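K.L.:
sequence first, predicted coordinates after that:
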Amino acid sequence: MKLALTYALLAIIATIANIGSQDLTLHFYAGPYAVLLSVFIGTGIGLVVKYVLDKAYIFRFRAKNAIDDSQTFMLYTLTGVATTAIFWGFEFGFDYLFRTKEMRYFGGAIGLAIGYVAKYQLDKRFVFGYQVARC
């Protein structure tokens, strides 16, 4: 139960980082493809924040060196491809349906929550479980 609560709290932090960086991007850039650019930036920042938090507090993984950490991050990123599609589907779907920034962010938050549930299982099995087993 403690792990689930910790994971939920860290997912909320990563969601705030993602959505917050999207909003900040839109504050500074309102040109062509602004929403798309903001979602890409938010996704990247959210990915890095979530990786750092998951690695330290959920999986308690310590990389042997920078190469090991880079390889682990690449696996982490690969497991995020499908979950990112869920997140983007909800965010862009809500944007299309409701046409407001608030509802787009709400859709994004829903998509991130669904994606993070699936991502935990993928990371446990294919990223950190694999890495811990080979040590």
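P.N.:
Looks like it came in fine. Computed from a predicted model, the values in this text were never measured in an experiment.

K.L.:
from here on, just use CA atoms for contacts and neighbour counts.
P.N.:
Will do.

K.L.:
now the element after the longest helix belonging to the chain, going C-ward?
P.N.:
Of all segments of type helix in the chain, defined using DSSP state H, the longest is helix 66-98. Counting by DSSP states H and E, the next helix or strand C-terminal to helix 66-98 is helix 101-122.

K.L.:
the inter-axis angle of that next one versus helix 66-98?
P.N.:
Per axes from the mean of the first three to the mean of the last three Cα atoms, to 10 degrees, the angle that helix 101-122 makes with helix 66-98 is 140 degrees.

K.L.:
elements contacting helix 101-122?
P.N.:
Judged by 3 or more Cα pairs under 8 Å, 6 or more residues apart in numbering; DSSP states H and E, helix 101-122 is in contact with helix 2-28, helix 66-98.

K.L.:
can you list the buried residues in that helix?
P.N.:
103-113, 115-116, 119-120, 122 (16 or more other Cα atoms under 10 Å).

K.L.:
quick check, nearest of those residues to F87?
P.N.:
G111 (3.8 Å; Cα to Cα).

K.L.:
putting a second one here so we can go through both:
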Amino acid sequence: MARSRHDGHPEPTEERGAGEKEPGRGDAELARVLEQYEIENEDYDLYSKSDDYAQRLEAMHAAYAAPNEFNQGDFVQWKPHMRNRRFPFYGRPAIVVEVLDAPLAQAADGELLDEPANIRLGVLHPGDEFNVYLFNSNRFTNWTGAKTTE
């Protein structure tokens, strides 16, 4: 009979077969991810059936395709509804570190990117950690905030 440990999982016993794994956080995390995936699929199915879906899709495409030109040192922010990464947050600035001469179609590890990356942006994280990320500049516009010295 398995006893319960302080974390709620059963103590390993001799009754468990050699190939059996103890249930762990990975199993729960996988279940959570799969459940979220199903919810997102259901949400998309309902949303994509809405009467104005084609009009909204066309408007988002126009916003994505709208030309922009950035230079090193410019402050930029996500265009509305264009955020596809965790950072920066909407309305928060990133700084243009580099505008690439030719867009990259694959990451340094050889994996193909979802869309060509043509700009490197810097984001400041807590502890003044400056991180640089690759993006597609079509998702960005000039930052509308103000630099303050307060």
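P.N.:
Everything's here; your move. Since the structure is predicted, the reported quantities are computational estimates derived from the model, not experimental observations.

K.L.:
any idea what the TM-score is?
P.N.:
Overlay of the two chains. TM-score (TM-score structural alignment, normalised by the length of structure 1): 0.23; 59 aligned residues with a Cα RMSD of 5.1 Å.

K.L.:
before we move on, the earlier item: tell me the two of the buried residues of helix 101-122 of structure 1 that are most distant?
P.N.:
The most widely separated members of those, counting by Cα to Cα, are M103 and L122 (28.3 Å).

K.L.:
how about a markdown table for the helices and strands packed on helix 101-122 of structure 1, with distance to V132 of structure 1 and mean neighbour count added?
P.N.:
Conversion of those to a markdown table gives the following (distance: least, Cα to Cα, whole Å; neighbours: other Cα atoms under 10 Å):
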| stretch | distance to V132 of structure 1 | mean neighbour count |
| --- | --- | --- |
| helix 2-28 | 18 | 17 |
| helix 66-98 | 11 | 17 |
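
K.L.:
out of the ones you listed, which comes closest to A133 of structure 1?
P.N.:
helix 66-98 (12.8 Å).

K.L.:
which elements pack onto that closest one?
P.N.:
Against helix 66-98 of structure 1 (3+ Cα pairs under 8 Å, 6+ apart) you get helix 34-53, helix 101-122.

K.L.:
try 10 Å this time
P.N.:
Helix 66-98 of structure 1 sits against helix 34-53, helix 101-122, helix 128-134, with contacts defined as 3 or more Cα pairs under 10 Å, 6 or more residues apart in numbering; DSSP states H and E.

K.L.:
next structured bit after the helix or strand where Y133 of structure 2 lies?
P.N.:
Secondary-structure assignment from DSSP H and E places Y133 of structure 2 in strand 129-135. With elements assigned by DSSP H and E, the helix or strand that comes after strand 129-135 of structure 2 is strand 140-142.

K.L.:
list the helices and strands that next one packs on?
P.N.:
Applying 3+ Cα pairs under 10 Å, 6+ apart, we find strand 140-142 of structure 2 packed against strand 75-78.

K.L.:
quick one: buried residues of the helix or strand following the strand it packs on?
P.N.:
Counting by DSSP H and E, the next helix or strand C-terminal to strand 75-78 of structure 2 is strand 94-106. Within strand 94-106 of structure 2, the residues that qualify as buried are A94, I95, V96, V97, E98, V99, L104, counting by 16+ other Cα under 10 Å.

K.L.:
which one of these is nearest to P116 of structure 2?
P.N.:
L104 (5.3 Å).

K.L.:
state the distance from that closest one to A94 of structure 2.
P.N.:
20 Å (Cα to Cα, to the nearest Å).

K.L.:
follow-up on the earlier one: closest one to E91 of structure 1 among the helices and strands packed on helix 66-98 of structure 1?
P.N.:
When the helices and strands packed on helix 66-98 of structure 1 are compared by Cα to Cα, helix 101-122 sits nearest E91 of structure 1, at 4.1 Å.
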